[in-house]
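[1] based on what follows, work out the 3D shape:
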Amino acid sequence: MVPRVTATPAALALIDKLAAQHGPLMFHQSGGCCDGSSPMCYPRGEFLVGDSDVQLGEIGGAPFYISRPQFEYWKHTQLIIDVVEGRGGMFSLENPEGLRFLTRSRLFEDAEWAEIAAEDARLGR
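    Model (predicted):
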């Protein structure tokens, strides 16, 4: 199964660094007005996920969630989490590092999408 979310080596290195400092992590991509392209990184359990969130997968051992409206908009794409210079979201753990996580994306190929659509149907997504 092709993953819905992946991370670049730079993002994985930052995840490892943050996990060493803060313990297990989690990510949430809200699509809000202020940090829409920046997933937020939290200590695991610090952000409450609910019925309006979908877990896309894991990156660097950290679960990655997205709001259901964003999932509907991006369900045909693979999210690729990268790192760029700059300040992260105000409450995101990478903020003091001078780096921020950034979401890039690519459309799934037809064969990938067929596999994913079958799995989504099985899971009731």
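
[2] contacts, neighbours, all on C-alpha from now
    Noted.

[3] so who does residue 61 touch?
    residue 25 (CA atoms under 8 Å, 6 or more residues apart in numbering).

[4] let's compare: structure for the following, please.
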Amino acid sequence: MTTTLSRVAVTDAAAALLRQLTAQHGPLMFHQSGGCCDGSAPMCYPVGMFLTGSSDVKLGDLAVGLDDEIEVFISESQFEYWKYTHRTIDVVPGRGAGLSVEGPTGNRFIIRSRMLTDAELEAFGLASTSRSTD
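    Now for the predicted structure:
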């Protein structure tokens, strides 16, 4: 059995909200820029409302029980800062930025992160540049 490692995951609560938002807005995607509006919060947009560029890195796809998975991108500068972490998209009560589609629901998406495991570091080609064993 082959295990596919990913840099990104989603909690059950966030997946449930994403299914509701997809029913309302159509296919969705995430982008995290580290820009102005809500700091480095993950921003959720209808596909086509935010255009990724050559300096954006695709972290992976979220399977939330829909026909299509939700793509997750991060700006290159944020990726360099966070490349040694696994990121999980979660949802909490509160108002985030007005640009992300969950805003009117009274909830906001957040990132929960943890350091990559040794196996993940190896799989992503980061093992030789990671922590020292001295």
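
[5] the counterpart of residue 5 of the second structure in the first structure: what's it in contact with?
    Residue pairing (TM-score structural alignment): residue 5 of the second structure is matched to residue 2 of the first structure. Counting by CA under 8 Å, 6+ apart, residue 2 of the first structure touches 112, 116.

[6] same check, this time on residue 39 of the second structure
    With contact taken as CA under 8 Å, 6+ apart, residue 39 of the second structure is in contact with residue 33.

[7] that one and residue 24 of the second structure: what is the separation?
    26 Å (CA to CA, to the nearest Å).

[8] repeat that for residue 109 of the second structure.
    Taking CA to CA, one finds residue 109 of the second structure at 17 Å from residue 24 of the second structure.

[9] show me which of those two is the more surrounded one.
    residue 109 (26 against 11; other CA atoms under 10 Å).

[10] just give me the match in the first structure for the more buried one.
    So, by TM-score structural alignment, residue 109 of the second structure is matched to residue 101.

[11] state whether the match of residue 5 of the second structure is indeed within a helix.
    No. In this structure, residue 2 of the first structure is coil, not part of a helix, as judged by DSSP: H, G, I helix; E, B strand; the rest coil.

[12] report the separation between it and residue 78 of the first structure.
    In terms of CA to CA, residue 2 of the first structure sits 9 Å off from residue 78 of the first structure.

[13] do the same with residue 10 of the first structure
    18 Å.
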